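In: A predicted structure for the sequence below; I have some questions about it.
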Amino acid sequence: MAASSSSACASMVKMLSPRVFINFRGDELRKNFISHLEQALEKGNIHYFIDTQVVPSEDIEILFKEIEDSKIALAVFSERYSEAKWCLNELVKIMEMVDEKKLRVIPIFFKVTVDDVKHQRGNFGINLHGNHTDRSNFPKWVKALKSVTAKMGLTSAGYGTERELIDAIVRAVEEVQAIISKEGEGTNLLSTNISSVTVSYSRDTSIGRTREQPRTDPTLYGIEQMLEQLEDKLFDFGCAESRIVGIVGMPGIGKTSLATAYYNKYNNEVVFHKNVLSIREKSKSHGTQWLKNTLLNGQDFDEKADMFSKKILCVLDDVSHKDQVNFLSTKREWINRGSKVVITTRDKSSIEELVDDIYVVPCLNDKEALQLFNSHAFNDQTTSATGTFPDLTKRFVEYAEGNPRALEELGKEICGREEAHWKERLATLPDRCNQNILIDWKISYDNLTDQQKDVFLDIACFFRSEEEDYVNCLLDGTKAVRDLTEKHLICISAGRIEMHNLMCTLGKELGSSDQNKSGERMWNPIKAIPVLCSEHVSEGTSKVRGFFLDTSRSISRGIALNEDTFSKSFDHSNLRYLKIYGSVYPQQCKVNLPEGLEFPFQEIRYLHWLTFPLKELPPDFNPNNLIDLRLPYSKIIKVWETAKDAPRLKWVDLSYSTNLVDLSALSKAKDLLRLNLEGCTKLSELPREMKYMKSLVFINLRGCVMISSLPPKLDLIFLKTLILSGCTNFNKFVLYSENLEILRLDGTAIKSLPTTIQKFKKLVLLNLKDCKKLEFLPDCLDKLKALEELILSGCAKFTRFPDIKENMENLQILLLDGTSVEEVPNILLHCAKFKDQLVYQRPFRMNEVSLLRRLCLSGNQKIRSLGSNMSQLYHLKWIDLKDCTALESISTLPPNLQCLDAHNCISLKTVASPLALLIPTTQQVPSSFIFTNCEKLEHVAKSEIICCAHNKSRLLSEALNRHNQGFASEALVATSFPGSEVPAWFSHRASGAELEPELPQHWSENGFVGIALCAIVSFNDHKTQNNKLQVKCKCVFNNVETSLSNFDCHIGGLSETSDKERPIKSSHVFIGYTNWLNIKNCLEDDSMKGYIPTKGFIKFEVTDDTKEVMNCEILRCGFSLVHESGSWEASSMKENVRQGGSILSRLVRGIKWLFNI
C-alpha cells in the first residue's frame, strides 16, 4: 500500500511538473541516445513528450499543439537533423514560443559543433542545403538555427561519455523546472540570479531569456570584433571543456585591454574569478613562484585546491617566462570543467606548451587607428580638419601601423602643437623614438639573449625587409630569427623579415650606441661621414659592427679617402657589414680611393660598394667569411689577381661592371647561390670551374654581348633561373639542369634548341623573343609538361610550330606575334588513346581541355584561318590578331573570351555563326571585340558580331545582378567595326554626338538587364600611338521631378598602346553594352519609389585616355534598352541574323556540345 501510494505521488509530481518537449531526428538517435535519455527522464520523474507517440502522417499542427503545452524544449542537434523538414519546422515553432517568453529551450549539440549549427557548416550544412529543393522555408529555418545557438546548451564534446551528457541534461532540466516553479510562486524570473545555481554550461546564464551583456569600453577601438574572435577560441561557457587560451602580440598592441574586457564581460558567469596583472614585474620582485602562491593561497595544486575545485575565470596578464605558469600544465586535469583561463604574453614560446589555442591581437584598421590618434592628438576635434592637419594626421597614423600604444603616445606628444612642429616631428620619426614607447618596448629587448639582441639590431639597422633565408644565412640567425618572431619583435611576411616602424626606430636608436657589446652600427650619414674624414680618424678606436653610408644623403661632392682610412677607423676583427651606396642615384657614388685601399678585415660578411673605384679588390682582403659581395657599376677588371678561397660566399653581384673581363678569381666559390653579371659587356667567357658550383640557383647574364656559349659540360642540378637576354653573340645553348624553371634566351643568336631541353621537366617560362635566327623548335617540345609561358614574338624566320602529340597541360600563354607560322598550332589535348579512340574523335570534357589563356598571332602575314578547334579552348581569354593581313575568316570562338583584337585584318571577310560559344558565367570581366580597319567584313559577319556581343553582355549583366556587383563604368561588352550607320534595331538614333531619348512606360519591367549605346565615328585617317583610343559617353537620366542617375561609360576603343602608329581609316561603328544596376537599385529604394526615369541625355566623345581627340568626329549615335533573350529575339535584330535557328537555341546547342550532354 505504501509502495502504491509512493508511486501515485511520484506520478502526480511528474504530471504537475513543467513538461519537456524533445525535438530530434528520430531515425538517427531514437534507439540509442534518445532511448537512454528517456530512461533518465523517467527516473527523474520528469514529464516529457516525444513524437514517437504520433504517427508520422499526422498533421504538424498536432506537434505544434504539443509544443504549446510544454514549458521546456530540448532541441537535440545531430549531423542529420537538418535533413528533416519536420524537425526544422518544430524548431521554428519552439523559437517563436521562446521569443514570446512562453517556453525555455536547451539546445543539445550531439556530435556537432555550435558553429556547424549556427553557420550551417560541415555535414550539418550539407544536409540542410542538399535535401530541400523548396527554398521558401530557408530564411525562417536559418533564423531559428542562429537564435537557438545563442541560448544555453550542452555539447557532447564536453563530456567523456553519453551517460555523463545525459546526466547533465537531466540536471539542467531539473534546475530550469525549479526556476519555473519559483516563477509560479511569484518570483520574477528576470530578477533571478541564476549564477547562484550550479548550471555551468552557457554564456547566457538564463535559459529561455536574454540578459544584457556588460558593454565594453567604447574608447577601446576595435575591441568588439576582437572579443568575438577571442570568444570563439574560448568556447561558450555552456561548454563543459576547460579552455586555456593565450593572447599574444607585440608591445602596445592591446593584449591586456582585450583580456580585461573579456574578464569584465564574463566574470559574473562563474563563482570564482581573478584578474592577475603585471606578472612579469611581480615575478621579477618575488620570484617565479609568486603567481602560483597568489592563486592557490599557499595550497598544493591538486583537486582539493579551493580555486580549481570550482568553475573559474582567470586572467593572467603579462607572463614573460614559462616557469611562471608551469604549475598549470603539470596537473591540468584538476582544473574544473568549463573553466576559462586567459594568458597574455609578448612571448608565444612561454605558453605554447600550455594553451589550447593562441589569439594573435591584430593591428587596428585605418578607421579605428585614425579615431584613436585624433582622440589624443586634438583637444578640439574641429582642428583635425583644418589646414594641412588631415594630411599630417594620415602620415602619423600610417607610421604607427595600427599599434594602439604608438597611436596614443604619438598623439599625446604632439597634442596642442603647431603644424610646423608636426612636420618637424614627422621628419625625425624614423630616427628618434618616443621616450614613453622606448621605455616600455625596451623591456622586450632587455629580456633577449646576446645573440638575439645582435640579430634584432642588425635587422633594424641594416636588413629590414630582406628575405628570411638571406638574413638567416648572413647573420647565422635561424634560431634567433625564430625566437624574435615568437616574441613579436619581428614578423615574416611573404618570405621577408618585417618589423613595425616604431620597433625599427627603437632598434636603430639602440644599435647606434657605442655601448653595445657587439659594437656600434653606423647607419646615420651624419654620424658616418666624420669617420671617413681623415682629420677625424683615430687609429683602431671604433668597435663598429656595421657601416652603411648613403652618399646621396650626405655627400654633395666626391670625397677622396686615404688607403688606410678604413683600417685605422675600425676594429679589424669586428667589422661585419660595409655598404657604400647612393639611394637617389644608384649609378653614382662619390667615394674615391686614389691611393688604393687597405682592407684587413677578417670578419667581413657583407661588402656592398656601388661604383667601386679600383680595378680589383685589395690583395689583403681575406674573403674567408664573406657571404655577400655586391659591386655593381664598379671599375674592376677582375675580382682578385688570383683565385681565393671563399667557402661561405653565396651571393655575387657585379652587374654593369663594364671593364670586367676575368671571373676566374671566383672559381673556388663552390657554394655560390646567385651570380649577377648583367651588363658586363667585355666579359667574353665564364670560368670552366663553374661546373663545380653545384649550388647555383640563379645566373643573370643579360646584356653580356661578348659571351657566345656556356662552359662545356655545365651540369647545374639546382639551377632554377638562367637569363641570357640580349646576349647578341650567344649562338649555342647546352645545359643540363633538372630543376630549371625560367629560361630567357630572348635577343640571342641561336638558330634552334637541342633535344636535351626535354629534360627540363620543371621549366615554366621559355622566352625566345626576337631570336631573329631561330628557325624551328625540336619536336620534343611537348615533353615540357610544366611549361606555362612560351614567347616566340619577333622570331621572323620561325615558320613551323612543332607537331604537338602530347598534352602540354599547363601552357597558358603562347605569343607568336611577328613569326612566319602558316597555321595556328594544335594546342588541344592529345592523348595516345582513350578506349581505343583518339580524343579528337569524340567530344571533349572540361578537364581535358587546354589551359591556354592568351594567344598572340599579331603581324602574321600567312595565316588565313584560325582553324576549327578554337572554340574548344575553354580557358582562352585573349586573342591578338592585329595586322594579320592574310586572315580571311574567324571560326567559332571559345566561351570565356574577353578580348579579340582583329585591328587591320584587311582581308577578313567572314566570321563563324555563332561567333562564340556562350555559357552562363559567374565572371564579370568586361569583354571587347575589335574589328577596326577590317574593311572587307561582310554585312552578315557584322550582324553576327553584334549578336554575339549582345548575348555575352546579357550573360554578364545577369552575373552582375546575381553577385550584386553594382554599376560597371566600363562597357560589359564592346565591339567596333567599319560602318557609317547606327543599326536599325536601336530604338533611339540621332545625328551628331548628343542624344535625348524618351523612355517608354514600364521600361524597367519585362526582363530589363541593361542598355546599349552606339556611336559612329569618323577618323579622317587618324593615327593613334602610345595613348589608348577610347569612345566614351556621359549619361544623365531623370524625370520631371528629379535627376536619378548621372554616370560616365566607356563603350569601346583600341585594346592597348602600341609602339607603332595604328592608322584608322573611314568611319567606324562602336557599340557598347552595360548594365544599369544603379538605376535599378535607385528604383528599389523606398525614398525613390515612383520616381521612374522618363528621359535621358547622352553625349559621346573620343579621347586618347587623357584628352579629347579633336580630329575625330561623332557622326551619329544611338541608344536602346536591352532585355532578356526572349525580348531580344522578338526585336528587329532577329532579321539581321543568319538563318539557322534563334539565338537562344544556338546558345543551348553550344552548351550541350560543350559539355557533351
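Out: Now that the structure is in, tell me what you want to look at.

In: Every contact and neighbour count from this point should use C-alpha atoms.
Out: Fine.

In: Could you look up the next helix or strand downstream of the helix or strand where Leu328 lies?
Out: For Leu328, the host element (DSSP states H and E) is helix 326-330. Later in the chain than helix 326-330, the nearest helix or strand by DSSP H and E is strand 340-345.

In: tell me which strands and helices that following strand is in contact with?
Out: Where contact means 3 or more C-alpha pairs under 8 Å, 6 or more residues apart in numbering; DSSP states H and E, strand 340-345 is packed against strand 243-248, helix 255-266, strand 312-319.

In: Arg521: neighbour count?
Out: Neighbour count for Arg521, taken as other C-alpha atoms under 10 Å: 27.

In: Over to the one 3 residues further on?
Out: By the other C-alpha under 10 Å criterion, the neighbourhood of Asn524 contains 18 residues.

In: That one against Leu549, yeah?
Out: Yes. The criterion here is C-alpha atoms under 8 Å, and Asn524 meets it with Leu549 at 7.4 Å.

In: Against which helices or strands is the longest helix anywhere in the chain packed?
Out: For the chain, the helix with the greatest residue count under DSSP state H is helix 939-963. On a contact count with 3+ C-alpha pairs under 8 Å, 6+ apart, helix 939-963 meets strand 910-911, strand 973-978, strand 1008-1018, strand 1067-1074.

In: what angle separates the last one from strand 1008-1018?
Out: The directions of strand 1067-1074 and strand 1008-1018 differ by 160 degrees, with axes from the mean of the first three to the mean of the last three C-alpha atoms, to 10 degrees as the criterion.

In: putting a second one here so we can go through both:
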Amino acid sequence: MASSSASSSWSWKYDVFLSFRGEDTRKKFVDHLYTALDQRLIGTYKDDITLPRGESVGPALLKAIEESNIAVVIFSKNYADSSWYLDKLVHIMKCREEMGLTVIPIFYDVDPSEVRHQKREFGEAFSKQEMKNVTKAELWRKALVAASNISGWEPKNVANGHEATVIQNIVDAISDKLLSSNSYIDEELVGMTDRVKDLISRLEIGTGGVRMVGIWGVGGGGKTTLATSVYMKINHHFQGHYVVDNIREESSKSGLKKLQENILKEVLKKEVSVQSVEQGKRMIQSRLCHSNVLIFLDDVDDPKQLEALAGSHSWFGYGSRIIITTRNEHLLQKVDYVSPVRLLSQDEGNRLFKKHAYNDKKPLKDYWELSLRVVSYADGLPLALKVLGSFLYDKDEKEWMSTLDRLKDIPESEIVEKLKISYDGLKKVEKELFLDIACFFRWRSKDEAMEIFEACGFHPDIGIKVLIQKALITINLDGYFNMHDLVQEMAHYIVRGEHPNNPEKHSRVWKDEDIKKMCIEDATTENDKIEAIRAYRSPNLLPSQFFKFVLKLKKLRWIRVTMRNDDNVEGPYFLSNELRYIDWENYPASPFPDSFQPKNLAVLKIRNSFQKELWRSHKVIQWFPNIINECIPLNIGIVL
C-alpha cells in the first residue's frame, strides 16, 4: 500500500526523475524533453546534469528516485541492453508500489507490446542481459510487464509524430499531474481552494480573447497568495508566463524599464535591452501580440505601472491572461473582472493560526482558549494570523497572555507597517479624513460626519471614494462607516506616533482614560497639538473640568458638545480660532470671548442657547452656510 507521508509534497526533492538509455535518446528526445520541463520550472533529475560530482552513480540515482514525485521512463530499442537500467526500473516499480511514486512510460520507437513481451530488437537486448544475470531476470521481466501495462505515451502515434508537439503534450500532462497531486493549496495555504477555483473560473481559460482580472483588497489580506496559487495552477496552458513581483517597491528601486526587460527576457527566453519606457511599451506589444502568455503583475500602486507593463488588451496574443493585484480598486478600471479579496472565516482563521502557532513539542494547556482570542483579534487577516502565530510558537502561557495584553495598546509592528503602505499612498487631505474616521466616526453615520468633513475642507465626496477604493474603509448598507479592526489600529498607531504615552502631543484624542487624565492634570495648560477630541462625560469627571480643558485647545478644528442645563460651567475661557465647525447644545449664557475670531468657521449650530449675539469683530464675519439656534433668528449671518 502506498505511503501517504512518503508521497506528500514536502518530501519531494524532485518533481520528475528521467530514466532513459543514454546512447539512444540523451542528445535527442530526452534533451528536448528536459529543456521543456525546465522551462516550466518543473524540477527534473537528469543524471548528467543533476548528479553531484564525486557521488557514486548507483546510490545517488536510487536515492533520487525515492525523492521524486514522478518517474518518467523512456523505453527505447536498447533500453534493456544494460543491467543497470533494468535494475533502476525494478527500483522505480518498487517505489511505485511502496511509496506511491507516479510512473509515466514513454515508448520511443518501440511498441508497448515489445516491452511487455520482450520482442524484436527490445527482446534481443533483454536476452543478452538475461543470459548474464539469470537470477535477476525474473525481477526485470516483472518490472517490464508492470511498466508496459501503465497507460503512457507513444510519440509516433501523437500529432503525426511531430516531436515538438508530443513533448509539449507530455509536459502539459506532467504539469497537470503535479498540480493535482500537490496538496499545498489545501494544506499550506489555508482557505485557498474555493478562492482559487472561483478566480480560475473568472479567467475563463480556453475561451479565447485576452482577459485581465484584478484582485483587490486590504494589505495582508492574501491577494498575492491567491494570485500565486492560481498562476502556478494554470501557467502550463500558456506559451510563456512570468510573475512581476512587488511592483510598487521594485519600480521605485529599479525603474519600469527594468521590469519591462524582465518580462520580455523571461517570455522570449533571450536577453532584451530597453532604452526607454515608451520603447518598452512598443516592444512588449510587438513581441507578445502574437503570443499566448500569462502575466502576473503583483502589488500595482500607480497607473503608470499598468500603462508600462500591460497597457492594453491588444498588447497580448489570443488566449492571453493578465492577473493584477492591488490595494487600489481605482487602478482596475480597464480590467474585465475585479475580484475583491475575501478575508478568512473564523474556521479558516483557526486552521491558519494553528498551522503557525501550535507547537507539538510544547503544547499549551489553554491553547484553544488563547488562540480564539488571537483569531478574533486578527479578524480574518492572513498576515496577522501568520505573524502572530509564528511569534507565539515557542512561547508559554504567561508569554501568550502578556502578548495579548500588549496588543491592546501596541499593535505588532510588522502588521502595522504592511497595512500602513496604503495610508502612505494617500494625499495629505485624504490622510486627515481617514484618521478622523478611524478615531471618531467608525460605526457612525456617513451623513452625520459629512458636514464636519466639508467644514474642515477635507473634500469628503472624493476623499471617501479614494479610501474605499484603497480598502481602508467601507460603508455598510445602513450608511455607517466601518473598517477592519487592524486598519483602525494602524490609524491609532499613526496618531500616537513618537509619543504613545503622551496624548497631549497627539493630533486626535479619543480614549476615555486619556481625556480624563488631561482634563484633570492639564486643564489650565494651552495645547497647540490636539485638533479633534471626542466628546466626553464621566461621573468621575466634572463637566467644568472637561470644558475648561477643551476650551484651551488652540488648534481645535471642530467641536460637538451637548451640555445639560444643570452643568455649572462659567463662560468660555478660550475658543480656538481654527474652529471650522461648532455644534453646541445648551451653550452657556456667557458671551463668546472677544478673542474668538474664527475666520474659517463654516458651520455653527448653537441649540437652546440664550445668546443674543455671536461675537464682535473689527472685520465683517462672512455669512455661515449653516447657523441653527432655536432662540436666534436664522437670518443672523453677519455680526459687526
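Out: Happy to help now that I have it. Everything numeric here is computed off the predicted structure, so don't read it as measured data.

In: TM-score, when you put one on top of the other?
Out: TM-score for the superposed chains, counting by TM-score structural alignment, normalised by the length of structure 2: 0.61, backed by 452 aligned residues with a C-alpha RMSD of 4.2 Å.

In: returning to what we had before: compare the helices and strands packed on strand 340-345 of structure 1 and report which one is nearest to Thr393 of structure 1.
Out: Of all those, helix 255-266 sits nearest to Thr393 of structure 1, with 24.5 Å by C-alpha to C-alpha.

In: circling back: what residues sit buried inside the helix holding Leu328 of structure 1?
Out: 326-328 (16 or more other C-alpha atoms under 10 Å).

In: So which residues of the stretch 401-550 of structure 1 form helices?
Out: Per DSSP state H, counting those that start in this stretch, the stretch 401-550 of structure 1 carries helices over the ranges 404-414, 419-428, 435-446, 450-458, 468-475, 478-486, 501-511, 525-532.

In: How about residues contacting the last one?
Out: Think helix 525-532 of structure 1. Outside helix 525-532 of structure 1, the residues that touch it by C-alpha atoms under 8 Å, 6 or more residues apart in numbering are 522, 536-537, 547-551, 553-554, 561, 565-566, 569.

In: follow-up on the earlier one: please work out which of the helices of the stretch 401-550 of structure 1 is packed deepest.
Out: helix 501-511 (a mean of 23; mean count of other C-alpha atoms under 10 Å).

In: And stretch 222-234 of structure 2, what's buried?
Out: Buried-residue list, stretch 222-234 of structure 2, by 16+ other C-alpha under 10 Å: 222-231, 233-234.

In: Quick one: closest of the helices and strands packed on helix 939-963 of structure 1 to Lys367 of structure 1.
Out: Nearest of those (C-alpha to C-alpha): strand 1067-1074, 33.7 Å.

In: Show me what the closest one packs onto, helices and strands only.
Out: Identification of packing neighbours for strand 1067-1074 of structure 1 by 3+ C-alpha pairs under 8 Å, 6+ apart yields helix 939-963, strand 973-978, strand 1008-1018, strand 1043-1053.

In: among these, which is the most enclosed?
Out: strand 973-978 comes out most buried of those by mean count of other C-alpha under 10 Å, with a mean of 27.

In: Give the aligned range of that one in structure 2.
Out: When structure 2 is aligned by TM-score structural alignment, strand 973-978 of structure 1 has no counterpart there.

In: and the angle from that strand to strand 1008-1018?
Out: Relative orientation of strand 973-978 of structure 1 and strand 1008-1018, computed by the same axes, to 10 degrees: 30 degrees.

In: Please pull up the helix or strand immediately following strand 973-978 of structure 1.
Out: As assigned by DSSP H and E, the chain's next helix or strand after strand 973-978 of structure 1 is strand 988-991.

In: what does Gly249 of structure 1 align to in structure 2?
Out: Here Gly249 of structure 1 is matched to Gly217 in structure 2, going by TM-score structural alignment.

In: how much space is there between that match and His290 of structure 2?
Out: Distance, Gly217 of structure 2 to His290 of structure 2, by C-alpha to C-alpha, to the nearest Å: 32 Å.
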